[in-house]
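# have a look; sequence and predicted model below, questions after that.
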Amino acid sequence: MHSHHPKLYDVVIAGAGPVGLFLACELRLFDLSVLVLEQAEDQRSPLKRLPFGMRGLSAPTIEALYRRGLLDAVIEAQRANDVTGATKAAAHWAQQVRRPAGHFAGIQFFHDKIDETQWPYRLPSPAGASMMVTMESLETVLAARASAMGVEIRRGLGVHDIEQSDHDVIVRAGNEIFCGRWLVGCDGGRSTVRKAGGFDFVGTDPEFTGYSVEIEVDDPDKLQSGRTYTPTGMYTYAPPATVAMVDFDGGAYHRTLPITLEHVQAVLRRVSGTDVTLTDLRLATTWTDRAFQATAYRRGRFLLAGDAAHIHSPLGGQGLNLGLGDVINLGWKLASTIRGEAPAHLLDSYTNERLPLGAQVLDWSRAQVALMRPSRSTRALEAVIRDLIDTPDGATYFAERVWGVSLRYDLGDSDPLVGRSVPDFELADGVRVGEILRNGKALLLDFDAHASLQAVAARWGDRLSYVAKPVKNRLGLNAVLVRPDGIVAWTGRRAGDNDEAAQAASRWLSET
């Protein structure tokens, strides 16, 4: 198999969705050779433009895009792509007098009830807490950035056979053979890499089949617009043509039979309790609330990220955010491992930090399914949650979870800021921390220009940016060490903490 020695890439990535593309960009920041293999010939798909193809980006995702200089491009692409008014259609609820901030199983919470003083470490920043994009806008921007950075993207080549040795991974895609030091599966819920790598994938089976369809309705007055719960299920109707619905059939219909006009009409009649008539079925896709997760995100030279590592229902749109979060955590760790700069066990921290977060999101989606069951006891429980979510504490709690603003890794430090996303400190000259992080390097911010901290930073050479400048709001700190992924690794709250700063830098950047 090795007879003609295919080119050896540092990393081969299976899957050119947002997760695979963003990972490729992260790895290129460190000058690694990256090949992305994608099964689909064409990245465009009408489903990615559906109003229900809209995705809500969470705070950590928006921050990641901002810190890599991609946020403006995504906002611009979203404006340019939104010729159909999909943003408006998806956000028909957003035209209400009170501005909705998100939902839990369809129960909205509102901006006017959220108490942002509960999040003292969020400073004003160009990166807001939430925004809507289509998958198409996001993928277009990430593909352009990856290509510009020198990533090799090969479309129409799905990975179908993989062998792992001590030194590399041999990948067959189409009729070609590729070779990489590492293989990362960003190839979705039915991941080939996960199956070939022998990862355990465990979780809970589905309770429903969900449908997202674009239809023509003969008698639209029979359907209520917005989200409607019925004794047999739930449907959401965005006139004139878009319907999402869930049918509690144990997921029986998902990917088993072709989706026909007759079938969609029968399900819609059953779920809506009306005799509505459909005249055309333009687009249709099904999904379920199956919730599974890999028990580890790495086996040997195989790694998983995104839906390959965890799948759950699209309720609350947290899957994309979870996947991009995996990538921002993994990229720099894999890069420094490949470059021989990483401390021992750095790559293990990827699973250790991301797995518990994935488990939380899976439970969050299960909790929403529990609130959607068409039973009287569930509707009664929904009424309780509806009351709670409309209190300041309730709205703030749900916003915190849905927006991801409370994300914190347990780095074994009791300091409340360690393990969190670094606040977007603004320096005296107007430059923000988010802009300094664009080069993918760790950062030591020293608000008081201590010579001793500068000496600490110097030990890591150009792997650690050292910035000694006062900031406009220092939140009671005099220094802060930030990992390449924007996570705070250490805070200096009093002069002379330099030994701790050096220890923290050693832990993430290795001994010097």
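On my side now, so go ahead. Residues are numbered from 1 along each chain as shown.
# hey, let's count contacts and neighbours off CA atoms from now on
OK.
# wait, what's in contact with the residue lying closest to Thr209 once chain neighbours are set aside?
Sequence neighbours aside, Gly251 is the residue nearest to Thr209 in space, at 4.3 Å (criterion: C-alpha to C-alpha, 6 or more residues apart in numbering). Each residue near Gly251 by C-alpha atoms under 8 Å, 6 or more residues apart in numbering is listed here: Pro206, Glu207, Phe208, Thr209, Gly210, Thr288, Asp289.
# as TSV, the residues you listed with distance to Asp390 would be great.
Shown next, in TSV, are these (distance: C-alpha to C-alpha, whole Å):
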residue	distance to Asp390
Pro206	30
Glu207	28
Phe208	28
Thr209	30
Gly210	27
Thr288	29
Asp289	26
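# just the strands in the stretch 1-150 of the chain please.
8-14, 34-38, 54-58, 100-104, 107-110, 130-134 (DSSP state E, counting those that start in this stretch).
# relative to Trp364, which of these is closest?
Closest to Trp364 of those is strand 100-104 (C-alpha to C-alpha; 9.0 Å).
# next, the one to line up against it:
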Amino acid sequence: MTEDTVVYDVIIAGAGPVGLFLASELRLAKLSVLVLEQAAAPHSPLKQLPFGMRGLWGPSIEAFYRRGMLEQLATQPHVDLQPRPGSTASGPQRRGPGGHFAGIQFDATNIDSSRWTYRLSGPGDGQMGTEMEHVERVLTAHALSVGVEIRRGQGVEGFEPSDDEVTVHAGGQRYRTRHLVGCDGGRSTVRKNGGFEFVGTDPEFTGYSVRVDIADHSVLPMGRHHRFFPFIKGAAGMYTQWEPGAIAIADFDGGAGHRSGPLSLERVQAILRRVSGTDVTLTALHVASTWTDRAMQATTYRKGRVLLAGDAAHIHSPLGGQGLNLGFGDAMNLGWKLAATIRGDSPDGLLDSYTAERHPVGARVLDWSRAQVALMQSPALQGVVRDLINTRDGATYFAERVWGVSLRYDLGGDHPLVGRSCPDFEMEDGTRIGTLLREGNGLLLDFGRSLRSLDGLWGDRVRHVAGDVKDRLGLSAVLVRPDGFVAWASDAAPSREDVTRAAARWFASIERPA
């Protein structure tokens, strides 16, 4: 085994979307970043349509917008960027499904967005359906353009942490780094070798993603279909056929079918017949993989110089399309904190706040996933939820959860905006706040121009933006973290002491201007 004498600031295990996004975040701080990926090539049928379709919601769309990648993401022809009700930033208001809970859809026009006091329409205000391979392609191009080093065919095989660095073994090579981040998926080598405790619930079903040829397509209807077995408690099945022969199956077998042997044509046909209640005949099997609704989470996302993000930190069923969004949230939260820690200008405990903020968000998503699995097995509960989701209150509640509108970190402070995503204020000259976050800096928004004395106080870590906006939402000043979340806000004229105290918590020592 040869040794790379370079000591990287950060090595990331996994060149999936979360690892690539995190790598680019770290490069904003000019850190040296190496991404090690086990797969020799990024391509896979499961990353392409229809199986590779992913929904991106509010915080993820905002993250791409705030880092200048949203336009590239929206270049794919089948991408659907749907504005929220009342939004005019992405075109006219859209009607129809705004999302679903266990397959039960809510109507976008039945949502009362007036309850979202601190939301403003803007380029990052919407939802998007896109292909996983396209997302990775955009993120890879961006990461390479900012200087991230990516080595494929070199998955992390093991590592030894010390007080000062981590020695990483991959592809017959030994690498050295100040921090190692596992973004290497649900079966994460970093998580297992790092001794992270991974706890949760066992699966209720085995999921199958298959592409097949069907002898008679009229036998198997398109769309989503449930089948219940009334004399077997809790037993049920479901299949969804998006296009002829592209099928997802949920077989409530307690996960027994997951990785239990080769997926032959005969086996897939037998499962599909049982779940669908039809005598469908398959003539060819082109793609087949299994998955489950196993819901597990690391009890901490950090052990010394080793951290976890994305599926390495939490796994759950893909129901509701929350997994990728959860991972992007991890990357956006961790990137600036890890960078500040490595630079040595972070306040005490800043890196520990990564687990403190993101672990509750992950736990909430896992419970959301479990609730959908329970609902899939109960026609009575489905009827109740269907009635609820068709009300204005119900649709608004589900939209808040699915779209990430309800996301709020517990950052202390009394103002209701603290801990929430910053509204995309538009300055009088047309500049939007989201575009001012592209360099990974924090922002001090000084609408009343009363904080001039703070110019240059934090160097380039916090940009002082003095000037009025088209809609203040009743605010006088706002301190925005590099990830776009509000650390402090005031409706009244702010004091210098209030601002500096809040900034010290997130951006550390004050740097006096020269």
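Right, received. Where do you want to start? All of these numbers come straight from a predicted model, not from anything done at the bench.
# quick one: TM-score?
After superposition, the two chains reach a TM-score (TM-score structural alignment, normalised by the length of structure 1) of 0.94; 491 aligned residues with a C-alpha RMSD of 1.5 Å.
# the residue nearest to Thr209 of structure 1 -> structure 2?
Following TM-score structural alignment, the counterpart assigned to Gly251 of structure 1 within structure 2 is Gly255.
# Asp462 of structure 1: which of the strands of the stretch 1-150 of structure 1 is closest?
Asp462 of structure 1 sits nearest to strand 8-14 of all the strands of the stretch 1-150 of structure 1, at 21.6 Å, using C-alpha to C-alpha.
# show me what counts as buried in that closest one.
For strand 8-14 of structure 1, a neighbour-count test (16 or more other C-alpha atoms under 10 Å) marks Leu8, Tyr9, Asp10, Val11, Val12, Ile13, Ala14 as buried.
# do the same with stretch 387-403 of structure 1
Those would be 388-390, 392, 394-403, for stretch 387-403 of structure 1 by 16+ other C-alpha under 10 Å.
# repeat for stretch 159-169 of structure 1
Val159, Ile162, Gln164, Asp168, Val169.
# in structure 2, which residue range corresponds to that stretch?
Against structure 2, stretch 159-169 of structure 1 falls on residues 156-166 (TM-score structural alignment).
# before we move on, what about stretch 323-331 of structure 1?
Using TM-score structural alignment, stretch 323-331 of structure 1 pairs with 327-335 in structure 2.
# for the counterpart of Glu262 of structure 1 in structure 2, the count of nearby residues, please.
With the correspondence set by TM-score structural alignment, Glu262 of structure 1 lines up against Glu266 in structure 2. By the criterion of other C-alpha atoms under 10 Å, Glu266 of structure 2 has 14 neighbours.
# now swap in the one 5 residues further on and tell me
By other C-alpha under 10 Å, 17 other residues sit near Ile271 of structure 2.
# mind listing what it touches?
With C-alpha under 8 Å, 6+ apart, Ile271 of structure 2 has these contacts: Asp251.
# helix or strand right after the one helix or strand it maps to?
Assigned by DSSP states H and E, Ile271 of structure 2 belongs to helix 265-276. Once helix 265-276 of structure 2 ends, the next helix or strand along the chain (criterion: DSSP H and E) is strand 282-292.
# quick one, helices of structure 1?
Assigned by DSSP state H, structure 1 shows helices spanning 18-28, 59-67, 71-81, 86-90, 135-148, 192-196, 261-272, 319-338, 348-370, 376-389, 392-403, 433-436, 451-458, 498-509.
# quick one: the helix holding Ile271 of structure 2 to strand 282-292, angle?
70 degrees (axes from the mean of the first three to the mean of the last three C-alpha atoms, to 10 degrees).
# how far does helix 265-276 of structure 2 sit from its chain's centre?
Put simply, helix 265-276 of structure 2 sits 33 Å off its chain's centre (C-alpha atoms, centre = their mean, to the nearest Å).
# quick one: average offset of that helix versus structure 1, please.
Taken over the aligned residues, the distance from helix 265-276 of structure 2 to structure 1 averages 0.5 Å (mean C-alpha distance after the TM-score superposition for structure 1).
# residues of that helix that come out buried?
Buried residues in helix 265-276 of structure 2, counted by 16+ other C-alpha under 10 Å: Leu265, Val268, Gln269, Ile271, Leu272, Arg274, Val275, Ser276.
# contacts only, for the counterpart of His464 of structure 2 in structure 1.
Applying TM-score structural alignment, one finds that His464 of structure 2 aligns to Tyr466 in structure 1. Counting by C-alpha under 8 Å, 6+ apart, Tyr466 of structure 1 makes contact with Leu443, Leu444, Leu445, Asp446, Gln454, Ala457.
# try 10 Å
Tyr466 of structure 1 makes contacts with 442-446, 449, 453-458, 460, 481, as judged by C-alpha atoms under 10 Å, 6 or more residues apart in numbering.
# out of these, which are buried?
By neighbour count, with 16+ other C-alpha under 10 Å, the contacts of Tyr466 of structure 1 hold Ala442, Leu443, Leu444, Leu445, Asp446, Ala449, Leu453, Gln454, Val456, Ala457, Trp460, Leu481 as buried.
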